[in-house]
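**Student:** predicted coordinates and the sequence they were generated for:
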Amino acid sequence: MEKYNERYARHYALSDFGFEGQQKMMEAKVLVIGAGGLGCPVLQYLSAAGIGVIGIVDHDHVSLSNLQRQTLYTTDDIGKQKSEVAASRLALMNPENEIVNYSIELTSNNAWKIISEYDIVVDCTDNFASRYLINDACVLLNKPLIFGAIYKYEGQVAVFNLSSEKKDRVHYRHLFPESPKPDDVQNCNDVGVLGVLPGMIGMMQANEVIKIITGLGEVLDGKLLTFNMLTYETYILDISIEQSAENLIPNNRKTFEATDYSILCGISKTNINDLSPDHFTAMISFDDTLTIDVRELNELPAVDFKHIQIPLSQLNERLSELKTFNIVLFCQSGKRSLKAAEILMNHFGDTKKISHLKGGITAFKQEKNEQKD
């Protein structure tokens, strides 16, 4: 029996958890991909619960707009690497955990090596390219995957790839065989999200991790839980296994690592220039550059530099207005401007130079504020 540790006294007191359950927790290795709205509560509760090794994958930086829901970070952390801040904060919460920090973007080139080192994977990402990449790697590596997603006032949780019989294992592609088109799905940067929602969904994800490790309760294996914050309505749906979805999974590691999930999910950026805030500032100052805000009318924050506004929803009808060679696009987060750039590239080809502000006006304002400080 392990040595008594007062930190976990309430776990020991649970008759069906006790020392044995806590020992399993301390021997487990869990990888959390994404340290944002969902990742913060997952990381906090798994760390407090005594998971032995916690891996954090995130290449993003803390911004002011994150703080409404990403509770691991403070105003002083703005501009810092999320995974680094999260790792240092978790170490203060529970120094008995081993925290492994990956301040990188997860790609098909590095995912296999990273995921293979963990027992359970928690998907806390917010884009389809990452979700399909993570799912396919977990299927090939036979790793349980806890999925979470949020949209405005509603969240989803599911557990994939868990059942003991391979033929019975449900995975993400059984729910969504192929990625929707980028313009068919809106991001929380564009439509918003209630701040407490990712906290509740993230805690549900953490709960599923603990249940899998300890064998407690009934896991959402092959089931999708949908939770509405406004009404507290909760639905649990069985996910059907569709055999044709198996053909969409890469056959082996070599095929997986050769797959470009950005292209697979329709977000290729071929010949489109990503502009940093500084490059954007320089570019829009040129007389021969047309700067276009593709946000909807009256979206905030307002900007004080010269530009015209053509919402993404109207872009196809107004292509004839675009006479200049250099065109620079921006939006709130960079997602709509990237889509707009792809539309222009498909229409004009190499006859125009198309650029967009990476990270959107949010990243632009943040960097300008940091430069003032």
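**Tutor:** Thanks, I have it.
**Student:** from here on, just use CA atoms for contacts and neighbour counts.
**Tutor:** Noted.
**Student:** which elements pack onto the strand or helix carrying Ala137?
**Tutor:** In the assignment (DSSP states H and E), Ala137 maps to helix 128-141. Packed against helix 128-141 by the contact rule (3 or more Cα pairs under 8 Å, 6 or more residues apart in numbering; DSSP states H and E) you find helix 111-115, strand 120-123, helix 172-175, helix 253-257, helix 261-264.
**Student:** who does the first one touch, helix- and strand-wise?
**Tutor:** Using 3+ Cα pairs under 8 Å, 6+ apart, the elements in contact with helix 111-115 are helix 128-141.
**Student:** contacts for the helix it packs on, please.
**Tutor:** Applying Cα atoms under 8 Å, 6 or more residues apart in numbering, the contact partners of helix 128-141 are 106-108, 111-112, 115-116, 121, 123, 125, 144-145, 161, 171-173, 179, 249-253, 256, 261-262, 264-265.
**Student:** just give me the longest helix of this protein.
**Tutor:** Criterion DSSP state H: the longest helix present in the chain is helix 196-214.
**Student:** mind giving me the packing neighbours of it?
**Tutor:** Going by 3+ Cα pairs under 8 Å, 6+ apart, helix 196-214 lies up against helix 18-27, helix 39-49, strand 145-151, strand 154-160.
**Student:** of all these, which one comes closest to Gln309?
**Tutor:** Among those, the nearest to Gln309 by Cα to Cα is strand 145-151 (26.7 Å).
**Student:** determine the set of other helices and strands touching that closest one.
**Tutor:** strand 120-123, strand 154-160, helix 196-214.
**Student:** now the last one against strand 154-160, angle please.
**Tutor:** Going back to what we said before, that points to helix 196-214. Calculated by axes from the mean of the first three to the mean of the last three Cα atoms, to 10 degrees, helix 196-214 forms an angle of 20 degrees with strand 154-160.
**Student:** what residues sit buried inside helix 196-214?
**Tutor:** 196-214 (16 or more other Cα atoms under 10 Å).
**Student:** next secondary structure element downstream of it?
**Tutor:** strand 223-228.
**Student:** buried residues in that next one, which are they?
**Tutor:** Neighbour counts over strand 223-228 (16+ other Cα under 10 Å) mark 223-228 as buried.
**Student:** ditto for stretch 230-246
**Tutor:** Residues of stretch 230-246 classed as buried: 239, 241, 245-246 (neighbour count, 16+ other Cα under 10 Å).
**Student:** these: which two are farthest apart?
**Tutor:** Longest span within the buried residues of stretch 230-246, Cα to Cα: Ile239 and Glu246, 14.4 Å.
**Student:** and the strands in the stretch 201-350 of the chain?
**Tutor:** Along the stretch 201-350 of the chain, counting by DSSP state E, counting those that start in this stretch, strands occupy 223-228, 234-238, 273-275, 289-293, 308-309, 326-330.
**Student:** pasting the second one now:
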Amino acid sequence: MSLPPLVEPVDALSSRERLRTARHQRLAGLGSDGQRRIAAASVGVIGAGGLGAPVVLALAAAGVGTVVVFDDDDVELSNLQRQVIHRLQDVGRPKTDSVVRVAADLSETEVRVVTTRLTHENAAELISGVDLVLDGTDSFESREVVAAACERLAVPLVWGTVQEFAGLVTVFWSAPPAPADAVRLHDLYPPGSEAPACSAVGVFGPLCIQAGSMMASEALKLITGIGRPLLGRIAMIDALAGTVREAPLRASRATASAPPSDAVVEVDDPADGAVVIDVREAEEVARGMLPGARHVPLATLLGSLDSTAVELAGSEVVMVCQVGARARRAAQALRERGVDAVVLRGGMDGYERRRQPA
């Protein structure tokens, strides 16, 4: 369904912006009124990476009035395969530097940057003041922080994710205008969800541009009140098949999206003599591992399951990751090959919480 425009229009565009956005203003349904709404909008973009980069480009080109970019990372050479706002000369510099420079070359969009890392304690305060948020982060921990802040502020959240050759785009909103129903992140993923990082399984570069462009389109539709936003629907991109399908997404009870009860066994502590395998990435295990644990990144383990299963035959194996999801995936794959694999409950985060004094 269509929704009312999110912002009121500015009185007038500058003569240069009026000429620059002429093709927008000729669009039936958008017109001058819609373009002036775009110019009035303040949009938060979380992350200037694979999704955030095309999002910022599209929003600045569209003439969004203010874009607030949240990112505290520096550009790495491996980013340039998919993060199209950065250049070779930007390697080693803050990603926000590229964002400010490139946006200024496109339009009169004001770009503000926030390099403070978002947490559950500060996110709502830092995000407050924007009309909507686009989340391009790549970890569920960050996504939950952003989603919780948007729910608290009752602002719409345009959400996307990409991994390997697949992408998802949707809109979450805890307080949409009637008669639309609220849809939240936890209606799609249960709390504590986790997925392999793109550094482990890879991501198809053009897919980031496609999904980021869809996210920017959703933002402009919400701002101007045109079309059917993806609230209550989720777009599923298959880059290999060249298709975009959709599925309904409705509010559900937490139990409806909980992991299946027949998932692999979880333990609070490894048993004596158990083989402990940590499937996190190198930068994660650098912060600490369980004593005696072996480091085998998830992608490496999944690529050598048969030989690993032979090696571990007859052993009790405890799989470890940060919060549990990658470990469950690894354990299930090994169990299908006859290995007695269990999961450290809650991953390293849960283990460390259990060790803290009551």
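**Tutor:** Yep, that arrived. Bear in mind that the values here come from a model prediction, so they are computed numbers and not experimental data.
**Student:** re the thing from before, quick one, which of the helices and strands packed on helix 196-214 of the first structure gets closest to Val62 of the first structure.
**Tutor:** Going by Cα to Cα, the one of those nearest Val62 of the first structure is helix 39-49, 12.0 Å.
**Student:** in the second structure, what residues pair with the following helix or strand past that closest one?
**Tutor:** Sequence-wise, the next helix or strand downstream of helix 39-49 of the first structure (DSSP H and E) is strand 53-57. Using TM-score structural alignment, strand 53-57 of the first structure lines up with residues 66-70 of the second structure.
**Student:** aligned to Arg173 of the first structure, what sits in the second structure?
**Tutor:** By TM-score structural alignment, Arg173 of the first structure lines up with His186.
**Student:** which residue is the nearest non-sequential neighbour of its match?
**Tutor:** Nearest in space to His186 of the second structure, with sequence neighbours left out and distances taken as Cα to Cα, 6 or more residues apart in numbering, is Ala254 at 7.4 Å.
**Student:** how about the one you found, what does it touch?
**Tutor:** When contacts are taken as Cα under 8 Å, 6+ apart, Ala254 of the second structure is in contact with 186-187, 190.
**Student:** so how far is Glu96 of the first structure from the residue nearest to Tyr45 of the first structure when sequence neighbours are not counted?
**Tutor:** Once flanking residues are discounted, Tyr45 of the first structure sits nearest to Ala206: 6.6 Å by Cα to Cα, 6+ apart. Computed as Cα to Cα, to the nearest Å, the Ala206 of the first structure to Glu96 of the first structure distance reads 18 Å.
**Student:** which other residues reach the match of strand 53-57 of the first structure?
**Tutor:** With Cα under 8 Å, 6+ apart, stretch 66-70 of the second structure has contacts from 39-48, 56, 59-60, 96, 109-117.
**Student:** give me the mean deviation of that stretch from the first structure.
**Tutor:** Taken over the aligned residues, the distance from stretch 66-70 of the second structure to the first structure averages 0.4 Å (mean Cα distance after the TM-score superposition for the first structure).
**Student:** now Ala86 of the first structure: which helix or strand?
**Tutor:** helix 82-93.
**Student:** can you pull the buried residues of that helix?
**Tutor:** Buried-residue list, helix 82-93 of the first structure, by 16+ other Cα under 10 Å: 82-87, 90.
**Student:** read off where it ends up in the second structure.
**Tutor:** The aligned range for helix 82-93 of the first structure is 95-106, by TM-score structural alignment.
**Student:** who's in contact with that stretch?
**Tutor:** 48, 53, 56-57, 60-61, 69, 71-75, 85-87, 90, 109-113.
**Student:** let's go with 7 Å and repeat that
**Tutor:** For stretch 95-106 of the second structure, the external contacting residues (Cα atoms under 7 Å, 6 or more residues apart in numbering) are 48, 57, 60-61, 71, 73-75, 85-86, 90, 109, 111, 113.
**Student:** same check on stretch 24-44 of the second structure?
**Tutor:** 7-10, 12-13, 63-69, 127, 130-134, 220, 223-224, 226.
**Student:** what is the corresponding segment of the first structure for it?
**Tutor:** Using TM-score structural alignment, stretch 24-44 of the second structure pairs with 11-31 in the first structure.
**Student:** with the second structure superposed, average distance for the longest helix of the first structure?
**Tutor:** Per aligned residue, helix 196-214 of the first structure averages 0.4 Å (mean Cα distance after the TM-score superposition for the first structure).
**Student:** the contacts of stretch 66-70 of the second structure, buried ones only, as a ChimeraX selection?
**Tutor:** Of those, the buried ones go into a single ChimeraX selection, burial set by 16+ other Cα under 10 Å:
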select :39,40,41,42,43,44,45,46,47,48,56,59,60,96,109,110,111,113
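**Student:** still on that earlier bit, off-centre distance for the longest helix of the first structure?
**Tutor:** 16 Å (Cα atoms, centre = their mean, to the nearest Å).
**Student:** what residues in the second structure pair up with it?
**Tutor:** With TM-score structural alignment as the criterion, helix 196-214 of the first structure aligns to 206-224.
**Student:** residues in contact with the corresponding residue of the second structure for Phe227 of the first structure?
**Tutor:** In the second structure, the residue paired with Phe227 of the first structure according to TM-score structural alignment is Ile237. Going by Cα under 7 Å, 6+ apart, Ile237 of the second structure touches 166-168, 243-245.
**Student:** now render the residues you listed as CSV, adding distance to Ala28 of the second structure.
**Tutor:** Shown next, in CSV, are the contacts of Ile237 of the second structure (distance: Cα to Cα, whole Å):
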residue, distance to Ala28 of the second structure
Ala166, 32
Gly167, 29
Leu168, 28
Thr243, 27
Val244, 25
Arg245, 26
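**Student:** any idea which residue is closest to the centre of the second structure?
**Tutor:** Thr137 (3.7 Å; Cα atoms, centre = their mean).
**Student:** give me the distance between the residue located most distally from the centre of the second structure and Asp278 of the second structure.
**Tutor:** For the second structure, the residue at maximal distance from the C-alpha centroid (Cα atoms, centre = their mean) is Gly314, at 39.1 Å. Note on Gly314 of the second structure: its distance to Asp278 of the second structure, by Cα to Cα, is 19 Å.
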